[in-house]
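J.: Here is the input, now give the coordinates:
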Amino acid sequence: MSETQSKSSVKAKIQKFGTFLSGMIMPNIGAIIAWGFMTAIFMSPNGWFPNKYVNSFTSSMLYFMIPILIAYTGGKNVYEERGGVVGAISVVGTIVLGFPWASPVAQGIVYPTLYPYAANKSTGIPMFLGAMIMGPLSAWCLKKFDEKFQGKVKAGFEMIYNNFSQGIMGMIFVAISYFLVGPLLVISTIWIGHGVDWIITRHLLPLANLVIEPAKVLFLNNAIGNGVLVPLGIQQAAKVGKSVLFLMESNPGPGLGILLACSIFGKGSAKSSAPGAIIVHFFGGVHEIYFPYVLMKPMLLLAAMAGGVTGTFLFSILGGGLTAAASPGSIIAILLVSAKSAYFGNIVGVFGSAAVSFIVAALIYKMDKSEDGGDLAAAQGQMSQMKAAAKGQAAAEEDSSSAETTVASYKDVQRIIFACDAGMGSSAMGASLLRDKVKKAGLNLPVTNTAVRNLKDEPGLLVITQEELAERAKEKTPSALHVAVGNFLSTPKYDQVIARLKAASQAAPEAEIKEEKQKQVDKLAKQKQFDFDFAAVKEVDFIRHDQHRGTVTMASSMFKDAMKQAGKKTPVKAVRINELTNDPSHLVIATPAAAKNLAVRYDQIQVATVNDLLKTDELKGLIEKLK
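T.: Predicted coordinates for the structure are as follows:
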């Protein structure tokens, strides 16, 4: 095995393990946030409105509800509902050991000599670690047991076997978790907690961002954030009402600074698309959107690390912290789950980290002597390859299933699902983008999003997923139609999907197809001669999109000036393709490639095709005929 393959294998194992851990936490983030809200509002004495009665049952949520949910989810991920139930049963043994006042460890009964602080009756241990171990472990054992014995059950006795095997396995594992696993977890959890406290008191925590920020760009953010920092953060928040650990991975400041620097000092398509990316990143919480900008200039990792270290340092010294996980990592989510005493520290930390990353990124951009500032599309492709390499896969071809993606294969599609690791964030935004395209195209198809692990094989399903997850998606849904993309937020494949869906829904006999092609030829001939219904034209449009936003802005400005000099008053605008209405009042000036996309969506608008948007000489005849 080569060194490169060895590194890819290590990345694959780390990311797979992190995905497994985050797969237990992510579905239950809502429950964690609910507990965080109640802690922030009612916790005594630091809440907004301290209430000992409400505060009394937040401990039940912390010590019982959340671990049971995590254990159930972990078991279900391994062996569906049967695994989920036995996982929820098995974790109760560790929960009892960690519960304050009542636990044998707190009373000094179980292993009191292993750790003297275990006798502290006022301190409990939320058993998230126990849930993340016992849930999957017990479900896996039940799965193996069923594989060996379920097929040997006589007809008519299936229900007896299913119920009693599940109950007996649950009984066995709840005993194992109480007498064997639980005591060890109590001791190790206490040591881990003290280790974290030691790091925080010595202000060494910011150094962790030297690893966290590069790891995010390598798509290990779920492994670090939800797999490690969130469980530790909950344990710390249970003691002091807040935790800075929740902010270390979710802090949007470093990415904000990089995108701001790019929007001011960057070049080419990266500069033109950065302002839009800022909104999605900072307010939407989708950090993935700034990764291509870093990959385009790897030196920007220094800006991300400097911003991350600064943010964590400021959070620590100014008393910042959250009561629960901020998911997604949006400034809105951070403010909603900030502790009462931590707003100042959190805001200063976020914007302080943004300022530092902006300064470092600005210096990097100013030192850049290239003319175009790099290729954002190539960086997005590199991002896909790195994500694929992290899972030990080769990057997919531009069309990963060319044999499957013919127009005919789309005729049976009844539902579209976007699938990603967690089923949130970028897949939700990708589904939103395609949902809008589906609506504009007049297609009546539901578009939803989910996690890859939750996919179920069903007829008429079109699954859209990231390239590095394509194999897993195909394993879960072998009979579905699959499309793999590099980036949910920016890909030409959405237009291809819409074109094929529309073509499949309007399948015509061969004679009609030839007639339609001839109409297109005639239409193009008229376009070249600018033979349009100028009386109907109320607006001239240029199509604006992220890859060529600067070019389109300049072209529309030049055309507007030419119209003004000619004394014409028809308004000229740069708009997105989905902002048009399908009627002849729009005269769109577009390149041949853009004209093809327009033809897929609209059949009533008028399109003037030109080879170069910036050469107004080609459009003089058009200007003369406009009002």
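J.: C-alpha from now on. contacts and neighbour counts both.
T.: Fine.
J.: Helices of the stretch 351-500 of the chain, start to end?
T.: All helices of the stretch 351-500 of the chain, identified by DSSP state H, counting those that start in this stretch, fall at 376-390, 426-440, 470-476, 493-505.
J.: Does anything pack onto the last one? Which helices or strands?
T.: Based on contacts counted as 3 or more Cα pairs under 8 Å, 6 or more residues apart in numbering; DSSP states H and E, the elements that helix 493-505 packs against are helix 426-440, helix 592-601.
J.: tell me the most buried of those helices?
T.: Ranked by mean neighbour count, these are led by helix 426-440 with a mean of 20 (mean count of other Cα atoms under 10 Å).
J.: how close does the residue lying closest to residue 324 once chain neighbours are set aside sit to residue 232?
T.: Computed as Cα to Cα, 6 or more residues apart in numbering, the closest residue to residue 324 that is not its neighbour in sequence is residue 36, at 4.6 Å. Going from residue 36 to residue 232 by Cα to Cα, to the nearest Å gives 14 Å.
J.: More neighbours: which of these two?
T.: residue 36 (28 against 22; other Cα atoms under 10 Å).
J.: One more sequence to fold, the one below, so I can look at both together:
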Amino acid sequence: MAQGNKGIKAKVQQLGSSLSSMVMPNIGAFIAWGVITALFIPDGFLPNEQLASMTDPMITYLLPLLIGYTGGSMIHDQRGAVVGAIATMGVIVGSDVPMFIGAMMMGPLGGWCVKKFDEKFSDKIRAGFEMLVNNFSSGLIGFALAIIGYYAIGPIVTTLTEWLGLGVATIVQAGLLPLANIFIEPAKILFLNNAINHGILTPLGAEQSIEAGKSILFLLEANPGPGLGVLLAFTMFGKGSAKASAPGAILIQFVGGIHEIYFPYVMMKPLMFLAVIAGGMSGTFTFQLLDAGLRSAASPGSILAILGLTPPNSYVAVIAGVVVATIVSFLVAMVILKSDHSEISDEDLAAQQEAVQSAKQESKGQGSAAADTGDVQDAELRKVNRVVFACDAGMGSSAMGASVLRKKMQEAGIDMSVTNSSIGKLQDDANTLIITQNELHDRAIKKAPSAEFVTVENFMDSPRYGEIVERMKNETTQAESDEATPTDTTDDVEELKLAKVEHIVFACDAGMGSSAMGASVLRNMLKKTDLDVDVTNIAINRLDDDAQTLVVTQKELYDRAEQKAPSAQFVTVDNFMDTEVYEEIVERMKKQQ
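T.: Purely as a prediction, here's the structure:
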């Protein structure tokens, strides 16, 4: 039974991550809509009837289509994105309310359908018909899903949305909305903050904002007051490294809007959950009492972003709610800290944080941190040419962690790309080092099994960054020596080392047309000789750098392709339909296998 509960929790977390991953990349569009609304509607700062006419089309068409497009791309890249957007159009037109929930359903469904089609039929398409089949399959699958969305999904989601709206309105009218923070605040600290805010509250809040011009739901998770109160208490009454680091964390959390920074402070003393719950409930009660609300979702949850999206008649109410939440959270946290008479060293604090981290992982079905394999010493850093920080949303503390490591590398003279990404957008690349949190390691490794991994407890403060930089610095000389042997980039097949090739990629500008036909020709040749080698076609800008890949491209495109995949081997051709070159590749592969 316990194992079943763990599985359910993991699935809930994964569902929440999927919902937020569809909304988070498009938060800029929500903010743009909120700013246009705040400025140009009749009761805005700068009323303008012409510019205000953009608000309805944006909320009705643009935002749901962006969500559906993103949801489809999560499942099956560009083809999935296009079909997801087409399917979303069906539920948009088939309903009378903005279709955020419908888009979250139809986008991934469209991506899944076209992915299954490709898996079943991609190797059965005759040479020369790839573009025709791909385009028509996308169009026809999207066409069918749009009709289903119009007649079936749209009306169902409309009814569901109306019920949810009535439920929220009933809770608000009954004065029970503050009780939601009993769930929201602990869930935030268990890294479900993005799922709650952008997967649930943002779509419902947008519905309210259309009717009332603002919504209190945008403030429930984004309120920085509870976290600020805890950090102020640690600044004044904390001990050791927690006290020393809290003032810097205040700036990051309150002004920068990165709420994840205060999570470890709460987790090291579980009674602090009472402080953030009390702060959240009191803040929401104040918001409700004074009729506060925002025009659109504030992301990140910075006080600057919140005030920027506050209607003129809500400034006092919003500021009051943040202040009340801060004071209540601070007072509760102060009592907890002053009642704690134990002398805790930095080492003891670290041990307690590790124990809390292990407990949190077990609650999510991830196993203990001790079982994790993402140690710096286990990673093969000599072959790494880029570093990616991966978390649920690809923002927040992972972005700041990337900034910390990037600065350390620059100081050490290491020229390497350091970026941040959501787990859902990770690419499987053997030359990438992925840094993620312990509890997210299992999900990340499923997305990129060939990559190197290092796991950390806290993106903002990990001694492993120093270890990574030191090892990379020490191995640079040897790596440069190994790389001094030039990668074979000739069009002479005789010089290729085909024994280690596992993928053959035809690369051109669009990744379609004649390159798809060439890929089909070579794929059929390999099948006839029982050689099991993956053959695909792709746009140059989507090439992955992989030493086990042979890239076939046209001579005039070689320089661009080589920049994207310097570790790969290359064959250049004048014409993708040059079957003599492909026959030579097959013959050489047979000899070297």
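J.: if we can go back for a sec, and of the helices and strands packed on helix 493-505 of the first structure, who's closest to residue 347 of the first structure?
T.: helix 426-440 (24.9 Å; Cα to Cα).
J.: in the first structure, what residues pair with the longest helix anywhere in the second structure?
T.: For the second structure, the longest helix by residue count, based on DSSP state H, is helix 63-93. Aligning helix 63-93 of the second structure against the first structure (TM-score structural alignment) gives residues 66-96.
J.: how far out from the middle of the chain is the matching stretch?
T.: Its chain's C-alpha centre and that of stretch 66-96 of the first structure lie 25 Å apart, by Cα atoms, centre = their mean, to the nearest Å.
J.: And stretch 443-463 of the first structure, by the same measure?
T.: That offset, for stretch 443-463 of the first structure, works out to 17 Å (Cα atoms, centre = their mean).
J.: try stretch 157-177 of the second structure
T.: 29 Å.
J.: quick check: that stretch aligns to which part of the first structure?
T.: Counting by TM-score structural alignment, stretch 157-177 of the second structure corresponds to 185-205 in the first structure.
J.: Stretch 232-249 of the second structure now?
T.: Per TM-score structural alignment, the counterpart of stretch 232-249 of the second structure in the first structure is residues 260-277.
J.: one step back: how about the helices and strands packed on helix 493-505 of the first structure in JSON lines, adding distance to residue 301 of the first structure?
T.: Output for those, formatted as JSON lines (distance: least, Cα to Cα, whole Å):
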{"stretch": "helix 426-440", "distance to residue 301 of the first structure": "21"}
{"stretch": "helix 592-601", "distance to residue 301 of the first structure": "35"}
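J.: out of those, which comes closest to residue 141 of the first structure?
T.: helix 426-440 (32.6 Å).
J.: List the contacts of the closest one.
T.: Helix 426-440 of the first structure is contacted from outside by 286, 288, 417-420, 444-450, 488-489, 494, 498, 578, 601, using Cα atoms under 8 Å, 6 or more residues apart in numbering.
J.: List buried residues within those residues.
T.: For the contacts of helix 426-440 of the first structure, a burial check counting by 16 or more other Cα atoms under 10 Å picks out 286, 288, 417-420, 447-450, 488-489, 494, 498, 601.
J.: Count the neighbours of residue 437 of the second structure for me.
T.: Applying other Cα under 10 Å, we find 21 residues neighbouring residue 437 of the second structure.
J.: quick one: contacts for the alignment partner in the first structure of it?
T.: Using TM-score structural alignment, the partner of residue 437 of the second structure in the first structure is residue 466. Contact analysis of residue 466 of the first structure by Cα under 8 Å, 6+ apart lists 384, 419-420, 484-488.
J.: swap in residue 99 of the second structure?
T.: Residue 99 of the second structure is in contact with 60, 64, 91-92, 154, 157-158, counting by Cα under 8 Å, 6+ apart.
J.: Export the contacts of residue 466 of the first structure to a markdown table and append columns for distance to residue 268 of the first structure.
T.: Formatted as a markdown table, the contacts of residue 466 of the first structure follow (distance: Cα to Cα, whole Å):
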| residue | distance to residue 268 of the first structure |
| --- | --- |
| 384 | 21 |
| 419 | 31 |
| 420 | 30 |
| 484 | 27 |
| 485 | 23 |
| 486 | 21 |
| 487 | 19 |
| 488 | 21 |
